[in-house]
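Q: The sequence isn't on hand, but the structure is:
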């Protein structure tokens, strides 16, 4: 029942936010060219692979040897705005609708990152990854990978509907005010 409810809510949000998604897609198309969506293989529940969908925020710029430039050199102006406000994640509502991710849970990581985490990576797979999560509202890009994983594992061991509600409210705060490091769990 809970799975159906979250998928239904995500479908309603996706439909309700359709004008916003279309406006962002149009802006990206005008400012960055073709390919407004970014798709990447991620590890989901139990480590199962799925394709995460987001708005594209970077260009495919490479050096003379064909290697991708650093993210900071490839991210666009509108991409910076979309990332800061988390609007680049709106297409990921589709991943909630399809059941690949939950609304709240650890953010889905690359399969090779999960594999490199060993037992900690396996434990992250005990719950569905989420559109937003405890690490994302606790500093996200200001945190090391180890700090994020520790927060994810804390959520897996201690999360409940009250924690999820707190994370959702904190997500809105992060979208408006930006990232800040939190010192302790909810």
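A: On my side now, so go ahead. Quick caveat, the model's predicted, so the values are computed rather than measured.
Q: make it CA atoms for all contacts and neighbour counts henceforth
A: Fine.
Q: all helices of the chain, in order?
A: 2-16, 18-32, 71-74, 77-85, 93-97, 111-116, 119-124, 145-158, 161-177 (DSSP state H).
Q: so what secondary structure elements neighbour the fourth one?
A: In this structure, helix 77-85 packs against helix 161-177, with contacts taken as 3 or more CA pairs under 8 Å, 6 or more residues apart in numbering; DSSP states H and E.
Q: What are the neighbouring residues in contact with residue 47?
A: By CA atoms under 8 Å, 6 or more residues apart in numbering, the contact set of residue 47 is 111, 114, 122, 125.
Q: what about residue 45, how many neighbours?
A: Other residues lying near residue 45 total 19 when counted by other CA atoms under 10 Å.
Q: Could you list which residues are in contact with it?
A: 100-101, 125-129.
Q: quick one: it and residue 12, what's the gap?
A: Using CA to CA, to the nearest Å, residue 45 is found at 23 Å from residue 12.
Q: correct me, but residue 56 touches residue 34?
A: No: at 10.0 Å, residue 56 does not count as touching residue 34 under the criterion of CA atoms under 8 Å.
Q: Put this next to the previous one:
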């Protein structure tokens, strides 16, 4: 098999994108009022900006063999609090009670519907991770980027943040091997159940996990030197 190439089903090639556009447009039309309410509450509780955007790796370009970097949109859930030296506090310290509620209900992810309309994302697919996570992935793990990243995915309905990085990436690889209509419908239905019915998954939704590189370092799977090299590579990709 040629690098970063796989068999694409008829559904993925000709149907999936059209279904994404129809569903995303319907959500915006039917729930525009909800976006306005949440934006107002974010403004009151956290201030501006209301929308948090972050670069994430998308589809791999067939020619360059590199992931296209796009900005993923979310409702803001953290403050900009800093310590006495002016350094930004940790995610755990900046995540407010209001922010945890948004995350536990997945309402913070509603702006990603715009990403779906733009073509950056799909309703279902491997969840887009950070660029600093991507650089630590093997070529096999990066195969997940041969599919458009999703608002929800197989890993999200099987534990999300409560499962290990290895299991999370393995679920993504399982998904891309057999992308089909009924599989996507099952994931969407399971996502709805987890968000609106099951109330015992709070920790799974809000627990802040270490970055992939940090996890690999903690597990002794990479050296400090390898860690620093790849972190610098991620910064170069982002022009930092």
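A: Received, thanks. Note that the structure is a prediction, hence the values are computed from the model and not measured.
Q: hang on, the earlier thing: can I have the buried ones of the contacts of residue 47 of the first structure as a ChimeraX selection?
A: In ChimeraX syntax, the buried subset of the contacts of residue 47 of the first structure is picked out as below (16 or more other CA atoms under 10 Å):
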select :111,114,125
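Q: Trace residue 13 of the first structure over to the second structure, please.
A: By TM-score structural alignment, residue 13 of the first structure lines up with residue 27 in the second structure.
Q: now that match: how far from residue 168 of the second structure?
A: For residue 27 of the second structure, the distance to residue 168 of the second structure (CA to CA) stands at 27 Å.
Q: aligned partner of residue 24 of the first structure in the second structure?
A: Checking TM-score structural alignment: residue 24 of the first structure goes with residue 38.
Q: Just give me the neighbour total for that match.
A: A count of nearby residues for residue 38 of the second structure, using other CA under 10 Å, gives 17.
Q: gap between it and residue 32 of the second structure?
A: 10 Å.
Q: Which one of the contacts of residue 47 of the first structure is nearest to residue 156 of the first structure?
A: residue 125 (9.4 Å; CA to CA).
Q: mind checking what that closest one lines up with in the second structure?
A: Residue mapping for residue 125 of the first structure onto the second structure gives residue 145, with TM-score structural alignment as the criterion.
Q: Would you enumerate the residues in contact with that match?
A: Going by CA under 8 Å, 6+ apart, residue 145 of the second structure touches 57-60, 67, 126.
Q: Looking at those, spot the one nearest residue 87 of the second structure.
A: Taking CA to CA as the measure, residue 87 of the second structure lies nearest residue 57 of the contacts of residue 145 of the second structure, at 26.7 Å.
Q: what's the spacing between the alignment partner in the first structure of that closest one and residue 129 of the first structure?
A: Residue pairing (TM-score structural alignment): residue 57 of the second structure is matched to residue 43 of the first structure. Plainly put, residue 43 of the first structure is 8 Å away from residue 129 of the first structure if you go by CA to CA.
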